[in-house]
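*Asks:* just the structure for this:
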Amino acid sequence: MDASLFGEGPEDPFAVGPAASLVLDDHGTVVGWSEPAEQLLGHSPEEVLGRPACDVLVDPGDREAVMESVAACRDGRGWFGVVPVRHRDGHRVELGCRARAVVRPDSSREWIFVGAPAEDVDRWETERSLLYGLFRKCPIGLAVFAPDLSILRVNRAIAKFSDFSAEEHSGRRVGDFLLQPDAEAVDAQLREVLESGTSSLFAEQLCRTTLDPAREMIVSVSAFRMQNPAGRVFGVAQTVEDVTDRYRARHRLALLNEASGRIGTTLNVAKTARELAEAVVPDLADCASVDLLQPVIRGDEPMPGASGPARRMAVHCVPPEMSQVMVPVGDVTSFPPDSPHFRCVIEQRPILETQLDSRRPWSSGTPEPGERALELGVHSLMVVPLAARGIVLGTLGLWRSRRPAPFEEDDLTLAEEIASRAALCIDNARRYTQQHQAALTLQHSLLPHEVPGHPAAEIAHRYRPADPTTGVGGDWFDVIPLSGLRIALVVGDVVGHGTHAAATMGRLRTAVHTLANLDLTPDEVLAHLDDLVGRLASEQEKNDAYSPQFIGATCLYAVYDPVSRICTLARAGHLPPAVVTPDGEVSIPEVPAGPPLGLGGLPFETTELELDEGSLLALYTDGLLEARRRDLDDGLARLREALSGAGRTLEETCTAVEDALLPERPADDVALLIARTRALTAEKVATWELPAEPTAAAEARTAATRQLTEWGLEEMSVTTELIVSELVTNAYRYADGPMTLRLIRDRDLICEVFDTSSTSPRMRRARGTDEGGRGLFLVAQLAQRWGTRYVHEGKTIWAEQPLSSSASTT
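*Replies:* Model (predicted):
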């Protein structure tokens, strides 16, 4: 092949034009001499013709070497090599020579020598050896195309790619060996290079032969236009290198990096499973499924080596019809014992099925889905365990249908790496789910998740923790039913956030319930809480990572009586409540602040407010007003505006307050409690003043019986007479001064006896010989509940009896 086909380079040094030629007869006499020979060696024809070549052209010192070449030439009837020749001016010239014998008509022989400078010959020989190596030895494919893109010549490396011999390529086109899409890509590249003259470098293309379409090769292709120094275009040459392994390694690394960034963006098990399925399709598989063992969904940790039902968490398929034969997302399935999924979990190793058989239960317990999947082209399967910390959480199933090549070991290695990283994300999400559920359980146990209806008030509330991860904080609220149809409304704030603050809050809330059940006044409740907080702080003097130092707490305690419509409040370092009248006027009443809980030594003061029926009482923590870095006055102004709307339900009011004051993620815990007050009508309450005389019990029985008859509760007369008689008798015996009897009819029938004595009644079991001591014991047996509450001027003993549903609504 002409070297000019490959661009500028040394011309053939033995070409007729530039080469030096001479002719010797069989005796070595010069009988022919060319003009280039004269130019190269300096001898004119007259100086050399007819003379022996050894005398004119050979230095005596080189004669022996030249004669060896002559002998080789005679023996082989031709010769090629380098000989030293003497220039006319005497210097030595190395010539590359070719010699051939010719026969004259008289049967004599003459020898024709063609020579050129040795360096030109060496360069030309190097170029020839390069061409020989490119077409015979080079591992990189080389193809030469004519201007019409027909194949002129290919080397042996191309023949290995196509499985055709090098000679079979000549005169054919690329489309005769490659699939049409791949051939069109090659032709487009060659045509662009041929027309523009701009070489293309290292373009990677998919290469699939017609003889083996399932074999996918990635080749790196470079092409350049072939033209001689004069600009004549001979065609285009193309180099082809098989870079399949390198491409797949790079592709796998890129896929692994991409999957690492896409998987685990949230601490949600289901979303992490979906991210895993989407990350491997379609680059690694045509369809992917993620199945997790049931305990993982609940946030629990599966037992090591355990198997069992798994829930399908994610399915992602490039062919949409593939999703129809997969187990639907959300379904719980149990794979057969000899299925790849089951073996993967039990053996804790990946399973590779290069060829699927519908007779084997690889998809589900029944063969129908497997047969349908095979009809859709599914031919290869990988099942990889999702294992973290040595425990299998589930499986990742990978199917291939569109690509004809089955999964191979390198694909399995990549799937294992992706699955191992995804398993850590799933395990983190599982552990978060476990901790979050524990926190929610703690929250539900510490806060009233449902506030029952109460005759004294209609209630609505909101709770927003600052830490959304745990879902709990140090703020709390409470609605506690008290005796006499009264109700206690409580809002408190423990300094700090998170689980520790919530635990402390739970202890304080429990204490509030206990103190409220003792019917203590608000200031007494806060005084006892103050002592408790002081003890808690002393218990935690040593500050460590597991027991942060307890700083303090604030609290607002209010008791509302629907009979008198009096609300008694006391606060310990807490913000005052907001009161909204039925016509929508908002005010912040003056309630003595009191010191925060835990300081000790300072008294708490109470304030009494008379509230019209239908008034709103809003209790809140400081996180509501101080959100968004606003000052307290601005927060109060916004709260007033949010509460001032009329004609709204309590839930709508709570939502309006949230929208007006709270950001999406508050910086502090927030508790909001809103109560709309109710009042008992006069016909539901009966009161009698009784003298401190022996006849008081009889008068009380008569009055109670008459009132029960008016209320239509005659069936309760006997029991009520006994209770009233015992309570009044007890007050007459141990107290001084007049007594007051009050009956309240609502959901229960409440009997209250007030006296001026602070003596605490107690129930005791009388002996058989005792004449008295059985009164309170009898009351406890007849009543649903009973108790004592103290006021500044004395005490009230009360007892409750349940009413039937018909009587309570009469």
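*Asks:* contacts, neighbours, all on C-alpha from now
*Replies:* Will do.
*Asks:* show me what the helix ranked longest in the chain is packed against.
*Replies:* Using DSSP state H, we find that the single longest helix of the chain is helix 409-446. In terms of contacts (3 or more Cα pairs under 8 Å, 6 or more residues apart in numbering; DSSP states H and E), helix 409-446 is packed against helix 244-262, helix 269-279, strand 380-388, strand 391-400, helix 498-517.
*Asks:* quick check: angle from the second one to strand 391-400?
*Replies:* Right, helix 269-279. Orientation of helix 269-279 against strand 391-400 (axes from the mean of the first three to the mean of the last three Cα atoms, to 10 degrees) gives an angle of 30 degrees.
*Asks:* that older thread, as TSV, the helices and strands packed on helix 409-446 with distance to residue 148 would be great.
*Replies:* Formatted as TSV, the entries for the helices and strands packed on helix 409-446 read as follows, by distance: least, Cα to Cα, whole Å:
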stretch	distance to residue 148
helix 244-262	29
helix 269-279	44
strand 380-388	42
strand 391-400	39
helix 498-517	77
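*Asks:* as JSON lines, these with distance to residue 117 and mean neighbour count would be great.
*Replies:* As requested, these are exported to JSON lines (distance: least, Cα to Cα, whole Å; neighbours: other Cα atoms under 10 Å):
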{"stretch": "helix 244-262", "distance to residue 117": "46", "mean neighbour count": "15"}
{"stretch": "helix 269-279", "distance to residue 117": "66", "mean neighbour count": "23"}
{"stretch": "strand 380-388", "distance to residue 117": "66", "mean neighbour count": "26"}
{"stretch": "strand 391-400", "distance to residue 117": "65", "mean neighbour count": "26"}
{"stretch": "helix 498-517", "distance to residue 117": "93", "mean neighbour count": "19"}
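*Asks:* out of those, which is closest to residue 162?
*Replies:* helix 244-262 (14.9 Å; Cα to Cα).
*Asks:* that closest one versus helix 409-446: what angle between them?
*Replies:* 10 degrees.
*Asks:* returning to that earlier point: what are the buried residues along the longest helix of the chain?
*Replies:* 411-412, 414-416, 418-434, 436-437, 439-440, 442-443, 446 (16 or more other Cα atoms under 10 Å).
*Asks:* this one next, for a side-by-side:
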Amino acid sequence: MGGQKEQGGARQGFDVADAAPLLLDPHGLVTGWTVHAERLLGHGAAEAVGRKFADLLANEDAERMEDLLDRCRAGKDWTGLMTAVRRDGHPVEVGARVTPTTAPQGRPAVLVLLSELEEGTRGWDMSRGVLEQIVVGNPIGIAIVDTELRYVWSNAALEQWGGGEGRTRLGLRVADVQPGMDSEAVEERMRHVLETGEQVVGYEYVGRVRSAPLRETAHMLSFTRLEDDRGDPMGLYYTVVDVTDRHRARQRLALLDRAGQYIGRTLDVMTTAQELADVAVPGLADFVTVDLLETVLRGAEPAPLTGSERVPLRRAGHRSLYEDLPRTVVDSGAVVSYLTDSPPVWCLTTGRSWRQEQLDPLAMEWAEGAPGGRESTFLELGLQSVMIVPIRARGITLGLTTFFRRRQNPFDADDLNLAEDLVSRAAVCVDNARRYTRERDAALVLQRSLLPRRMPEQDAVEVAACYRPADELTGLGGDWYDLIPLAAARVALVVGEVPGHGIDAAAAMGQLRTAVRTLAAIDLPPEEVLAHLDDLVLRSGHDDGGLEGDDSRGEGGGRQGNTVGAGCVYVVYDPADGRCTMAAAGHPAPAVVAPDGTVGFVDLPQGPALGVGGPPFEAVEVTLDEGSTLVLHTDGLLAHGDDSAEQAGRERLRRALEGTARELRPSCQTVVDALVPSRPEDDVALLMARTKRLAPEQIAAWELPPDPAVVADARRTTQDQLARWGIDEELKFTTELLVSELVTNAIRHASGRVRLRLIRERTLVCEVLDSGASAPHLRHPRAMDEGGRGLLLVSQLAERWGTRFVPDGKIIWAEQLLNTHLE
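*Replies:* Okay, the predicted model is just below:
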């Protein structure tokens, strides 16, 4: 096919150049033999002429030869397959055409055309005319180029991709007929085929062609070398198939797959919005903005929109191929207020998408100044094709995603469908992040209500605390710390932990913290506090269904967020004499940093975790020098490093405490940073308390004999002491009454020693110790009763009062507020 062929000029039958012709008489005798027939069957002319043609065929074909001769005598021809026999006896399958003709002398004859079939070929070789019909009328673009890559032939189907009719292509190259095409890449494939003879099948070219200059298309090309009889290259032919739909479908799936991988990796609203913009550029658009309603960023439920007023949104994400956009366009967090009746507001109120292939510059005043920026900026960059897709999830509109593209490649309906699929997937992630924001804010409120915002004022210890949760997103965990002021200037220091993480563990922690504070209010010894706490946890575990076989049970024997298996250390420090009493339930023992900087650990018996049962809790008592630092912590502080053994953890803590500064608050943070440099595997709570001592002049104590006559002496002694302290007359009077009632009650109802002690700290405390084992009860006497008014009077005069038991008896105390504190 060296040039163009006229349509409709196809010849019927075999060409002489393609088949071996031979001539028969009407009876089937061979009358004419050719060189081609000799080459095909091996018989020479002398052997074949005068012989029946049927003798040269296999048995079945020989038997039907008479029928074929009858067809020819009737003026009909026949085309089909035959099996001939070579001179050497080997059969050969041939395509045959038997047709009536006229011999040179005018006598009737039969023309037989034989064409050998190649191995694996079904049917018989087509004539050149038939082949021309196939390639000329084929809907697939076909072209032939010479060794200089210039067109020498092309079919009509190639014209649909532009470049003119076939005759106008002759002598031109690809770059001449498709100037916008990457012709170098295509011709590189052509030269490779010409040089190597290797066929290239399925080469995909993506770009713009003359038939679609404004949009990107994809074509599948295949190249095959053409050779002459000597095997030298004559040129090549190639086929072209439009696969744009398949290419765009593949791009669409790839973009949606990428969206599934990259959007929603966090539960942060702003991050999710930015991920949506990052995925859409450049795969779908040149510039993308994501604007969300203010209520969505706060985690609240968006209110229905009417479109009657300007709708303010906040720029939550953006992505652009251009670096020269103004900051007002790309600033994350900037407020964008869209005007009434603008396309964005219409999309927000209707929940439907909007697309425009070519924007009118006069219609781009959507917002206060622009659709997120200046109109001139978008026009200068050529961003005039736009799509606006509302972000909707679960029937709620959360915001808008706006896609911009250059005018040379406007958005079409398929692009809008893809954008809607992309945004709908991202919308679910945005809504999940919104809901999580709401839950997280609620959880943080819960946490702030459970952990102390600030430590209560007191003069027993200087304290600093640090808390680091394992779940940094929620900021919640089951560890807690607390400082509880007790009577007589004492304080209780508590650190504990609940199994699990998150809001369930925090709620369980709040229950324990409340229970500890309640037990501390009745001033029980540390081991009794833990014993009562253990009973409470055990009962709550049964009430919550924490039974054997419960699938929700977590580590430590309890359910996620259950208090069963919790740990706690409870310490009571008395600044009057420096005594420190403590007990632990499944919790690490405190460390002590002496005033000289040496670090030690309290030898504290380890009781069982709360609610799991075991031996009774034991308490130890140590005396701490003034300026000692008591270090209470949860086990998360030690569970980091290559060796998680307790001794190794203690050694790391020792080194961290030895290097701390004198200031307590920075030291607390330094210790946590040194032992937990990254996100912890478990929640971490650290409480450091530096001990103080009350000055001797702040305490006054007297031993009293168990004689009712000493009550008057006790009042006079108290009056003298209050005078030395400079207490005002009104407070001296009420204190004398309190002393009189408490000492009288101790002498009347107890036996043995009686001790009176006054403590002047932030409050004025009056204590009376006796050896009795029964606690007094507040009664409400009737008008005619002679007794029972002592404790009622105490409760009315004191700010608060109570009873606590000590090894040698009990102490009844009453506390009054002072107008001034001791300097």
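*Asks:* would you check the span in structure 2 matched by the longest helix of structure 1?
*Replies:* When structure 2 is aligned by TM-score structural alignment, the counterpart of helix 409-446 of structure 1 is residues 413-450.
*Asks:* that stretch vs structure 1, mean deviation?
*Replies:* Per the superposition on structure 1, stretch 413-450 of structure 2 and its aligned residues are separated by 2.4 Å on average (mean Cα distance after the TM-score superposition for structure 1).
*Asks:* chain center to that stretch, what's the gap?
*Replies:* The offset between the C-alpha centroid of stretch 413-450 of structure 2 and the centroid of the whole chain comes to 11 Å, using Cα atoms, centre = their mean, to the nearest Å.
*Asks:* cool, stretch 759-768 of structure 2 as well?
*Replies:* On the basis of Cα atoms, centre = their mean, stretch 759-768 of structure 2 sits 58 Å off its chain's mean C-alpha point.
*Asks:* so what touches that stretch?
*Replies:* Stretch 759-768 of structure 2 has contacts (Cα atoms under 8 Å, 6 or more residues apart in numbering) with 458-459, 487-489, 694, 698-700, 735, 738-739, 742-743, 746, 754-758, 811-818, 820-822.
*Asks:* and what of stretch 443-456 of structure 1?
*Replies:* 459, 471-472, 476-479, 481, 485-487, 502, 505-506, 509, 560-562, 677-680, 746.
*Asks:* ok but residue 110 of structure 1 is inside a strand, no?
*Replies:* Yes: assessed by DSSP: H, G, I helix; E, B strand; the rest coil, residue 110 of structure 1 belongs to a strand.
*Asks:* what is the burial count for it?
*Replies:* Counted with other Cα atoms under 10 Å, the burial measure for residue 110 of structure 1 works out to 20 neighbours.
*Asks:* ok, now residue 689 of structure 1?
*Replies:* A count of neighbours around residue 689 of structure 1, defined by other Cα under 10 Å, yields 14.
*Asks:* that one - nearest residue in space that isn't next to it in sequence?
*Replies:* Taking Cα to Cα, 6 or more residues apart in numbering, and ignoring the residues beside it in sequence, residue 689 of structure 1 has residue 740 as its nearest neighbour in space, at 4.6 Å.
*Asks:* make sure the one you found is actually in contact with residue 732.
*Replies:* No: between residue 740 of structure 1 and residue 732 there is no contact, the gap being 11.0 Å when judged by Cα atoms under 8 Å.
*Asks:* so which of these two has more stuff around it?
*Replies:* residue 732 (22 against 18).
*Asks:* who's in contact with the more buried one?
*Replies:* By Cα under 8 Å, 6+ apart, the contact set of residue 732 of structure 1 is 692, 693, 694, 696, 739.
*Asks:* likewise residue 717 of structure 2?
*Replies:* No contacts exist for residue 717 of structure 2 under Cα under 8 Å, 6+ apart.
*Asks:* and of the contacts of residue 732 of structure 1, the nearest to residue 373 of structure 1?
*Replies:* Proximity of those to residue 373 of structure 1 (Cα to Cα) peaks at residue 739, which lies at 88.7 Å.
*Asks:* ok, the closest one to residue 569 of structure 1 distance?
*Replies:* 27 Å (Cα to Cα, to the nearest Å).
*Asks:* looking at those two, which is more packed in?
*Replies:* Neighbour totals were compared for residue 739 of structure 1 and residue 569, and residue 569 leads with 25 against 22 (other Cα under 10 Å).
*Asks:* the more buried one pairs with which position in structure 2?
*Replies:* Aligned counterpart of residue 569 of structure 1 in structure 2: residue 582 (TM-score structural alignment).
*Asks:* isn't that match up against residue 588?
*Replies:* No: under the criterion of Cα under 8 Å, residue 582 of structure 2 lies out of contact with residue 588, with a separation of 11.9 Å.
*Asks:* between the two, what contacts are shared?
*Replies:* With contacts taken as Cα under 8 Å, 6+ apart, residue 582 of structure 2 and residue 588 have residue 569 as neighbours in common.
*Asks:* what's stretch 495-507 of structure 1 in contact with?
*Replies:* Contacts made with stretch 495-507 of structure 1 from outside it, assessed by Cα under 8 Å, 6+ apart, are listed as 439, 443, 446, 466-467, 470-476, 493-494, 547-548, 550-553, 668-669.
*Asks:* done for today, thanks.
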